[in-house]
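A.B. asks: Coordinates only, no sequence provided:
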């Protein structure tokens, strides 16, 4: 990203953003033998996010419930969110129904992830 983008992101996060906890399910260790599987613990990662809300036409159309949460999450160097993850904001855990990477160009770096969660 450019220095200007980083400055704008920092200003937006300082004014509107906060931290949230992304929980990545552990699953089975692929290096463990099938006859003696080892299951990894869940990974809890603090991420920066802005709760943006949903467009009224999506709520009216039934795609999103009024109690759902839509979040813009900054990329994190250790984890990429998937629908198998959970996002905890203000003590409330949300299952991720949809995760969409947002890029400035089709093959560009991810600017942020749009997460649709439901408690």
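C.D. replies: Nice, I can see it. Predicted model, so just to flag it, every value in this text is computed and none were measured. Numbering: from 1, shown residues only.
A.B. asks: alpha carbons only for contacts and neighbour counts from here, please
C.D. replies: Will do.
A.B. asks: Strands along the protein, start to end?
C.D. replies: Secondary structure of the chain (DSSP state E): strands at 18-24, 43-51, 69-73, 86-89, 92-103, 110-118.
A.B. asks: could those go into TSV alongside distance to residue 35?
C.D. replies: Converted to TSV, these look like this (distance: least, C-alpha to C-alpha, whole Å):
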stretch	distance to residue 35
strand 18-24	25
strand 43-51	25
strand 69-73	39
strand 86-89	30
strand 92-103	32
strand 110-118	36
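A.B. asks: Pipe these into a markdown table and attach mean neighbour count and distance to residue 9 per row.
C.D. replies: Listed next are the strands of the chain as a markdown table, based on neighbours: other C-alpha atoms under 10 Å; distance: least, C-alpha to C-alpha, whole Å:
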| stretch | mean neighbour count | distance to residue 9 |
| --- | --- | --- |
| strand 18-24 | 19 | 12 |
| strand 43-51 | 17 | 11 |
| strand 69-73 | 22 | 11 |
| strand 86-89 | 21 | 20 |
| strand 92-103 | 16 | 14 |
| strand 110-118 | 20 | 10 |
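A.B. asks: Use this one as the comparison:
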């Protein structure tokens, strides 16, 4: 039987050892009257990621564009990342193009993402 909790701990440890700090930015909840809602302030959440990058072979005639960021985000977070979130990497803000949990056996081990400016 596979111990997914142990695999998640290993993924967290490896991403922390080889990754870098980033920030997940989540849009704030709307405030104000129902007929005139105003966007609430964004909330920022610390995260650790490893940039996996891509080769030119992956870029030709695919959905990956020059400047896209591909990587893995640790599950050691206070929120689960969502497609509507943004990610700040090295001071630049990117929108998620794709965000998928790797979750065999019902335990999320890490999040794989593609993000674009």
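C.D. replies: Perfect, I can see it now. Please read these numbers as outputs of a predicted model, since none were measured by experiment.
A.B. asks: Show me the one of the strands of the first structure that comes nearest residue 3 of the first structure.
C.D. replies: Across the strands of the first structure, the minimum distance to residue 3 of the first structure, taken as C-alpha to C-alpha, is reached by strand 110-118, at 13.4 Å.
A.B. asks: give me the stretch of the second structure that that closest one matches.
C.D. replies: Following TM-score structural alignment, the aligned partner range for strand 110-118 of the first structure in the second structure is 108-116.
A.B. asks: Can you name the residues in contact with that stretch?
C.D. replies: In this structure, residues lying in contact with stretch 108-116 of the second structure by C-alpha atoms under 8 Å, 6 or more residues apart in numbering are 4, 7-8, 11-12, 67-75, 87, 94-103.
A.B. asks: again, only this time at 6 Å
C.D. replies: Residues outside stretch 108-116 of the second structure that contact it (C-alpha atoms under 6 Å, 6 or more residues apart in numbering) are 8, 68-75, 94-103.
A.B. asks: Against residue 111 of the first structure, how distant is residue 95 of the first structure?
C.D. replies: Here residue 95 of the first structure is placed at a distance of 22 Å from residue 111 of the first structure (C-alpha to C-alpha, to the nearest Å).
A.B. asks: ditto for residue 117 of the first structure
C.D. replies: Taking C-alpha to C-alpha, one finds residue 117 of the first structure at 19 Å from residue 111 of the first structure.
A.B. asks: and what of residue 13 of the first structure?
C.D. replies: Distance, residue 13 of the first structure to residue 111 of the first structure, using C-alpha to C-alpha: 13 Å.
A.B. asks: now do residue 61 of the first structure
C.D. replies: Distance from residue 61 of the first structure to residue 111 of the first structure, by C-alpha to C-alpha: 28 Å.
A.B. asks: again, but for residue 11 of the first structure
C.D. replies: Separation of residue 11 of the first structure from residue 111 of the first structure (C-alpha to C-alpha) stands at 15 Å.
A.B. asks: ok, now residue 6 of the first structure?
C.D. replies: Separation of residue 6 of the first structure from residue 111 of the first structure (C-alpha to C-alpha): 10 Å.
A.B. asks: Neighbours of residue 56 of the first structure, how many?
C.D. replies: Applying other C-alpha atoms under 10 Å, we find 11 residues neighbouring residue 56 of the first structure.
A.B. asks: any idea how far residue 63 of the first structure is from it?
C.D. replies: According to C-alpha to C-alpha, residue 56 of the first structure and residue 63 of the first structure sit 10 Å apart.
A.B. asks: and what of residue 90 of the first structure?
C.D. replies: According to C-alpha to C-alpha, residue 90 of the first structure and residue 63 of the first structure sit 24 Å apart.
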